[in-house]
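1. Could you look at this predicted model? Sequence included:
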Amino acid sequence: MENSNEMYLSEMEKDVIGEVMNISLGSSATSLSSLLNQRVDITVPEVNVVSAQKFDFEDLEPAIGVEIKYISGIEGDNVMILKKDDIKVILETLMGTEIADDEFELDEIAMSAVCEVMNQMMGSSATALADFIGKRVDISTPVTYEIVNKEDFKGRYYADNDIIVSVKFKLKVGDIINSEFINVISVPLAKEMVTLFLSGTGLGDNTDTTVETTESMPSKSDDTVKTENGEKKQKEINKKEQVMPHSVQYENEDTEEEEVNRPKSRRKKQHEYYEDDFDEEDEDYDYEPRRRKSDRRTRKSKTPVNVSPMEYESFEDEEEELSNEQLTNLGLIMSVPLQISVEIGRTKKKIKEILEFQQGSIVELNKQAGAQVDVIVNGQVIAKGDVVVVNDNFGVRVTEIVKKDDIVKITM
């Protein structure tokens, strides 16, 4: 059967499918990890090409199906099959409560939560897939349903003689899930993914063209190669000689050994000899910049400059006495009511993400659980504290407060 399946997908194509699905679902793992606040690993894809009649997922029963339709970029269905127990654990972690096995059922609330989780996971997967194949990919909203039996699932998508591609993954979520799930796609969809991947990476038709071009090129003899290398080196030497100054060329005529062993005083005198050897016009042209620099050095003032740090007057310790009129005004200000608000945290979201909010959506803030909250007046933080409950209402126990002088400035 394995040899006959190569008529549908070769070993190379199966490897490509495994890599594409592994990377796309790796992004799904990141989304699931953010939702559950748990480490999520999705690894070791196992790609199999089987007939729909022989396809079996007995190890996952009772199972939940998640149907995703690719509506642009690529076309086809991608169906995920997960264990019902794994879905239960995910919902328990998401909602922070335990559900008894006999009480768990996919009611409207559970379906909504599962769809939200799968929507974020498969949205990340589609984005990663688009980057991988170099083409935008859009998906429909995932549809979650309970699989009654294998025959019902197969009859929903395939005929008995249809050939399908199943990709099995290992799923590990912290210490709460160590399981597997299966992705099922059609052979045409798998072929399309392989083609887009190979064309996007330049490994498609370009490979054969490169080989043919290489084979058709005439080989050069060793003598020809040596001659060309010698000509290139000679051209490089000529270019260097044209660029280098006359004095440097002359000095380079000595051997390296003579240059190293030559005393410094001799080298200095030789350099002076070259300068005197030029005519007056050349000397002005070549060395005038040096003379100007020397002139600038001699014109620098040698008088020491005294630098002292700037001293600023301090106004913090000075207490101004308020007049009677100011005291009266201050008394009036003290009776003005101010709106106090308590902020537990903030975050930023794109407009697209905000429009996707719905009942059950979770917004993660930039503060850890148990951190102190900010007490805000007129948009300014005046204190920090802990959240408490007072007479069935929320309250704040102030644990840290800014200076009272700053509070007066805020209220003015």
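-> Sure, I can see it.
2. drop to CA atoms for contacts and neighbour counts, all remaining ones
-> Fine.
3. quick one: buried residues of stretch 154-162?
-> Lys154 (16 or more other Cα atoms under 10 Å).
4. Can you check the distance spanned by it, start to finish?
-> Start and end residues of stretch 154-162 are separated by 10 Å (Cα to Cα, to the nearest Å).
5. next, the one to line up against it:
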Amino acid sequence: MSDGVLSQEEIDALLRSDAFQEAINASEPDTHQAAAGPTGDELTNMEKDAVGEVANMVMGSAATALSTLLGKKVEITTPVVEITTPARLRHEYPLPYLLVNVEYVTGIKGSNVLIIKDGDAGVIVDLMMMGDGTSPPAQLEEMHLSAIAEAMNQMMGSASTAFSTIIKERVEISPPTVDLINLATDELKGRLANPDEPIVKVSFKMTIEDLVNSEMMQLMPLDFARELVGRLMDDMKAPHAEAAATAAAKTQAPTNAGYPTNAGYMEQLAAAPQPNAPLQSIAQDTGNAQYQLGGFTGGGNVKPANSVPVQPAQFAPLNMGFEPKTPSTIDLIMDVPLQITVELGKAKKTIREILNLAPGSVVELDKLAGEPVDLMVNGKLLAKGEVVVIDENFGIRITDIVSPMERVTNLQ
């Protein structure tokens, strides 16, 4: 070194030193960690999209079940997925809420929590109790909680069916439990008890016609959400792999089918008679026959010996008979449910007579006392019988079965 300037040899030696390399490594950012994506407490954008898509389909099925139960149009849409904590949740929503805890016991293990505002739950209860939804109870009592638990049971039962369709595996849930808590003051339970544990929150927009326009939340542990995404990704990869294998098989099939390379086949092809040989023998035989025919008749036009022989075409006889039609396998429809009704009788009334009906009115039917009643299956007559009482319930003892031909005629 001279005058504070390093020579080229000194610079090369410094670059090769271990201390210099350690200093460089310490100053560089960890690019591997940056490229690895989010930390263990986060979800990637693709995972969030997958969770939102599954939640949208599942809650859409739940909304259909709730709509059938309430007799009102219910929509649960627009899922928004984010990571939060119970502590942050209590700070953002310091209001009374209804918590519905759902445990998945078959197919996928884990728990979900639905959070509904107590006011929205009151509207649902009022509609279930034959109200119009405009007079919800001021405070939810035990009876109201039982009613809302039944509604949530039907909702989540339908949701689990949709969930089962998505992951192509049977999914069962335990009966949901309902708790009314105030997020500002009451302590959370279960997986939500740890205030700092990351959880996945899916927010939905819930509307019940013009009665409810609110927000509904679904909470799930982070590991449950990741397992859900993993199941969904596995089901998506399977059809693609099968399609790729099918495409590869189709690509290879024409090569083997169009150009046979089997040695036995080539030997048979070489041993086959040449096309010209039979034509020559046939032509010779034909010439001899024509020569003899000419000598017998004293002359005549004799065709050349190399003329091509012509024979009438022969076809296999057509089978005009009809094969008996193979009956379909009835086992395929053994589990199809059918509606059975017993028809006691019929009567025709005018509109005036119908409007005059009141409690105590008597309607005379077209059946006589003691006459057999009709047993209908999906509206078609199947049998006749007599009414009996079995353990305080009405029943029918079948006395006559409609003939198979008549049954087939009625089913058409």
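-> Done, it's in. Being a predicted model, the structure only gives us computed values, none of them experimental.
6. Contact partners for Leu368 of structure 2?
-> Neighbouring residues of Leu368 of structure 2 by Cα atoms under 8 Å, 6 or more residues apart in numbering: there are none.
7. which residue lines up with Leu66 of structure 2 in structure 1?
-> Residue pairing (TM-score structural alignment): Leu66 of structure 2 is matched to Leu32 of structure 1.
8. which stretch of helix or strand covers the aligned partner of Met233 of structure 2 in structure 1?
-> Using TM-score structural alignment to pair residues, one finds that Met233 of structure 2 aligns to Leu198 in structure 1. Per DSSP states H and E, Leu198 of structure 1 falls inside helix 187-201.
9. Give me the mean deviation of that helix from structure 2.
-> Helix 187-201 of structure 1, aligned to structure 2 and superposed, deviates on average by 1.0 Å (mean Cα distance after the TM-score superposition for structure 1).
10. again, but for stretch 114-124 of structure 1
-> Mean for stretch 114-124 of structure 1 is 0.5 Å (mean Cα distance after the TM-score superposition for structure 1).
11. Read off where that stretch ends up in structure 2.
-> Against structure 2, stretch 114-124 of structure 1 falls on residues 148-158 (TM-score structural alignment).
12. Can you name the residues in contact with the matching stretch?
-> Counting by Cα under 8 Å, 6+ apart, 61-63, 65-66, 69, 100, 102, 121, 124-125, 173, 175-178 sit against stretch 148-158 of structure 2.
13. re the thing from before, now do the helix or strand following the helix holding Leu198 of structure 1 against helix 187-201: the angle between them, please.
-> Toward the C-terminal end, the helix or strand that comes next after helix 187-201 of structure 1 (DSSP H and E) is helix 206-216. Orientation of helix 206-216 of structure 1 against helix 187-201 (axes from the mean of the first three to the mean of the last three Cα atoms, to 10 degrees) gives an angle of 50 degrees.
14. What are the buried residues along helix 206-216 of structure 1?
-> Applying 16+ other Cα under 10 Å to helix 206-216 of structure 1 flags no residue as buried.
15. again with stretch 64-72 of structure 1
-> In stretch 64-72 of structure 1, counting by 16+ other Cα under 10 Å, buried: Ile64, Gly65, Val66, Glu67, Ile68, Lys69, Tyr70.
16. Just the ones of those residues in strands?
-> Secondary structure from DSSP state E places Ile64, Gly65, Val66, Glu67, Ile68, Lys69, Tyr70 of these in strands.
17. Pipe the residues you listed into CSV and attach distance to Val47 of structure 1 per row.
-> Below are those laid out as CSV (distance: Cα to Cα, whole Å):
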residue, distance to Val47 of structure 1
Ile64, 20
Gly65, 19
Val66, 19
Glu67, 19
Ile68, 19
Lys69, 20
Tyr70, 20
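18. quick one: Ser125 of structure 1 from Val137 of structure 1, how far?
-> 10 Å.
19. the more surrounded of those two?
-> Neighbour totals were compared for Ser125 of structure 1 and Val137, and Ser125 leads with 25 against 20 (other Cα atoms under 10 Å).
20. Quickly note the distance from the more buried one to Ile182 of structure 1.
-> For Ser125 of structure 1 relative to Ile182 of structure 1 (Cα to Cα), the value is 15 Å.
21. And for Thr213 of structure 1?
-> 43 Å.
22. same thing with Asp85 of structure 1?
-> 15 Å.
23. Neighbour count: those two, which is higher?
-> Taking neighbours as other Cα under 10 Å, Asp85 of structure 1 and Ile182 compare with Ile182 leading, 21 against 18.
24. so who does the counterpart of that one in structure 2 touch?
-> In structure 2, Ile182 of structure 1 lines up with Met217, judged by TM-score structural alignment. Neighbouring residues of Met217 of structure 2 by Cα under 8 Å, 6+ apart: Leu114, Ile115, Ile116, Lys201, Val202, Ser203, Phe204.
25. Tell me which residue of structure 1 lines up with the first one.
-> Aligned counterpart of Leu114 of structure 2 in structure 1: Met80 (TM-score structural alignment).
26. element containing its match, please.
-> Going by DSSP H and E, Met80 of structure 1 is part of strand 76-83.
27. after superposition, how close is the helix or strand following that strand to structure 2?
-> With elements assigned by DSSP H and E, the helix or strand that comes after strand 76-83 of structure 1 is helix 84-95. Mean deviation of helix 84-95 of structure 1 relative to structure 2 after superposition (mean Cα distance after the TM-score superposition for structure 1): 1.4 Å.
28. Report the buried residues of helix 84-95 of structure 1.
-> For helix 84-95 of structure 1, by 16+ other Cα under 10 Å, it's Lys84, Asp85, Asp86, Ile87, Lys88, Val89, Ile90, Leu91, Thr93, Leu94.
29. Sounds good, over and out.
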